[in-house]
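Participant: Predicted coordinates and the sequence they were generated for:
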Amino acid sequence: MAQVKDPVCGMMVDSETARHKSEYQGQTYYFCAPGCKTAFDKEPEKYLQSGEGEHHQHHH
């Protein structure tokens, strides 16, 4: 049982039981609901960039 984060809403989802998932650039993403999957499928870069950017610190 692996908990993964829905890239759209941030909710934790069980990757083994999630009914909604998408493949993007060789990676599988899991979603809590069909609406989150649809939003991700339309603009995957939007959700991946926002999630990644929060974890990196910028040095000036």
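Facilitator: Structure received.

Participant: switch to C-alpha atoms for all contacts and neighbour counts from now on
Facilitator: OK.

Participant: Need the residue closest to the centroid of this structure.
Facilitator: residue 7 (2.3 Å; CA atoms, centre = their mean).

Participant: ok, structure two:
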Amino acid sequence: MAKDPVCGMKVDEKSARYTSVVNGEVYYFCSDGCRRDFQKDPSKYVHHHAGRT
């Protein structure tokens, strides 16, 4: 299960209706509202850590 980076809700990758790709990484969302908030400012929600793939 993925975690919606906006609201923190768990999202099943296989059935997720809302996704976005940033720097080659796919993000999954519980709703179009969360996806739109993310797309307005992905850097607010994307935190890259050393060693993360």
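Facilitator: Good, I have the coordinates. The model shown is predicted, which means the values in this text are computed figures rather than measured ones.

Participant: now the helices for the first structure?
Facilitator: Under the criterion DSSP state H, the first structure contains helices at 34-42, 44-53.

Participant: Nearest to residue 21 of the first structure, out of those?
Facilitator: Judged by CA to CA, the one of these that comes nearest to residue 21 of the first structure is helix 34-42, at 6.7 Å.

Participant: okay, now the residue mapped onto residue 25 of the second structure from the first structure: neighbour count?
Facilitator: Counting by TM-score structural alignment, residue 25 of the second structure lines up with residue 27 in the first structure. The tally of other residues near residue 27 of the first structure (other CA atoms under 10 Å) stands at 7.

Participant: The one 3 residues further on now?
Facilitator: Residue 30 of the first structure is flanked by 25 other residues according to other CA under 10 Å.

Participant: Now do the same for residue 13 of the first structure: its match in the second structure.
Facilitator: Under the alignment (TM-score structural alignment), residue 13 of the first structure pairs with residue 11 of the second structure.
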